[in-house]
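Trainee: Mind looking at a prediction? Sequence and model below.
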Amino acid sequence: MTCSSSSVIPRRVLIPIDKSEHSERALKFYFENTMKPNDHLILFHSIELPSMPVMAMGEAGADEWARMMRDEKNKAESLKAQYEKLVEDEPVTVEFEATDQNHKVGENACKAAKEKSANLIVIGSRGMGKVRRTVLGSVSDYILHHAHLPILIVPPEHRPSKSRQNSITSMTSASSKTSVSSKTSTSSR
């Protein structure tokens, strides 16, 4: 049985976003490497809930908390506008989903993926080592272990360490000098 391209159900791709370069890198990787023309893109943002001490939750504390929530929602709207510009020329349909359910971004992303019937999650990784990931937690690690659908984790660009970069520069300089001296000795013959 063959299906015509017009009857293909669009793939639903969830990309968690924030103001980081890692989110933009994940989106760029998606467009350059995995995008399909009929995809439906779900740009998901987990709003950071302000934390307030329990004792500060009197009337003044409640007003302050409400102000901080408005600020976070305004930041989410700004982020939406930023990403709308990044996707405006792409052949996909897009929706923006923001939630303020709890402090756990990975948990919120997994829940949104399930509720939105996502077929794929594309997420940027910060590239933390084991110790930092264990202490700080990792959203991509959480999603990898708790979302029950395919996950594409986009690692940070590989940048050699300064000591490695210096040794590469030294090797390149030595190589240049060698090729220059061999040309000189060849032309003097």
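Mentor: Nice, thanks for sending it over. None of the values given here were measured: they were computed from a predicted structure.
Trainee: C-alpha from now on. contacts and neighbour counts both.
Mentor: Fine.
Trainee: Quick check, Val105 in contact with Ser140.
Mentor: No - Val105 is beyond contact range of Ser140, at 9.6 Å (criterion: CA atoms under 8 Å).
Trainee: quick one: the helices in this structure?
Mentor: Along the chain, the segments classed as helices by DSSP state H run 21-29, 59-87, 105-115, 130-136, 139-146, 162-187.
Trainee: For the residue sitting nearest the centre point of the chain, give its distance to Asn119.
Mentor: Centroid check for the chain by CA atoms, centre = their mean gives Ser23 as the closest residue, at 2.5 Å. When distance is defined by CA to CA, to the nearest Å, Ser23 is 19 Å away from Asn119.
Trainee: In addition, the following structure is provided for comparison:
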Amino acid sequence: MRTILIAMDSSENSLYAFKQYAEKFHQDDNYVIAAHCVHYTITNPEELITSTKDEEKIRKVFEEDEKRILSVLNDMEALLAENKISGEVVRLEGQPETSILAKAEEVQAAMIVMGSRGLGTIRRTILGSVSEYVLHHSHVPVMICKIKS
């Protein structure tokens, strides 16, 4: 049994990558780990807490984030079931690129599958690219799927 790690968010690009894997590469003896690196609305909680004393507002933002994250995880579980793929959904925290690589190493993944946002050269240079980082630092093959323009 081979373990395949599919890095997913709620984007069209990651859904495309999942579908490409499911339709063209999946084998019945593969075990798929669909990994979602969560993104929070509030990136610096301390700043929010010092800028507003409204505890209800802060709690509501965190609750909305958690609701959104759980929805994405549930959608990912449904994708596995709909495609009759054996596997699980995992929640990752932290920087996506390092979290993906750490999880792949932890589960001894045979391959990483992910989508590409298709950033232009300038934006990719300034912002960096999660898929490029994973591609260049992974010790296992990486399949990057990009939607044709």
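Mentor: Looks like it came in fine. Please read these numbers as outputs of a predicted model, since none were measured by experiment.
Trainee: before we move on, back to that, JSON lines for the helices of the first structure, including distance to Leu152 of the first structure?
Mentor: Formatted as JSON lines, the helices of the first structure follow (distance: least, CA to CA, whole Å):
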{"stretch": "helix 21-29", "distance to Leu152 of the first structure": "9"}
{"stretch": "helix 59-87", "distance to Leu152 of the first structure": "19"}
{"stretch": "helix 105-115", "distance to Leu152 of the first structure": "13"}
{"stretch": "helix 130-136", "distance to Leu152 of the first structure": "18"}
{"stretch": "helix 139-146", "distance to Leu152 of the first structure": "9"}
{"stretch": "helix 162-187", "distance to Leu152 of the first structure": "29"}
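Trainee: Of all those helices, which one is nearest Ile47 of the first structure?
Mentor: helix 59-87 (6.5 Å; CA to CA).
Trainee: Need the residue in the second structure that's farthest from the chain's center.
Mentor: The second structure, farthest from centre, CA atoms, centre = their mean: Lys53 at 32.9 Å.
Trainee: any idea how far that residue lies from Val61 of the second structure?
Mentor: Distance of Lys53 of the second structure to Val61 of the second structure, computed by CA to CA: 14 Å.
Trainee: Ok, which of the helices of the first structure comes nearest Leu49 of the first structure?
Mentor: helix 59-87 (6.9 Å).
Trainee: buried set for the closest one?
Mentor: Going by neighbour count (16 or more other CA atoms under 10 Å), the buried part of helix 59-87 of the first structure is Glu64, Trp65, Met68, Met69, Glu72, Lys73, Lys75, Ala76, Leu79, Lys80, Tyr83, Val87.
Trainee: From what I see, the second one and Met52 are in contact.
Mentor: Yes - using CA under 8 Å, Trp65 of the first structure makes contact with Met52 at a distance of 7.2 Å.
Trainee: Please determine how far the residue mapped onto Ser99 of the second structure from the first structure is located from Leu41 of the first structure.
Mentor: Under the alignment (TM-score structural alignment), Ser99 of the second structure pairs with Asn108 in the first structure. Separation of Asn108 of the first structure from Leu41 of the first structure (CA to CA): 17 Å.
Trainee: what's the answer for Ser170 of the first structure, then?
Mentor: 46 Å.
Trainee: can you check Val87 of the first structure too?
Mentor: Val87 of the first structure is 9 Å from Leu41 of the first structure, by CA to CA.
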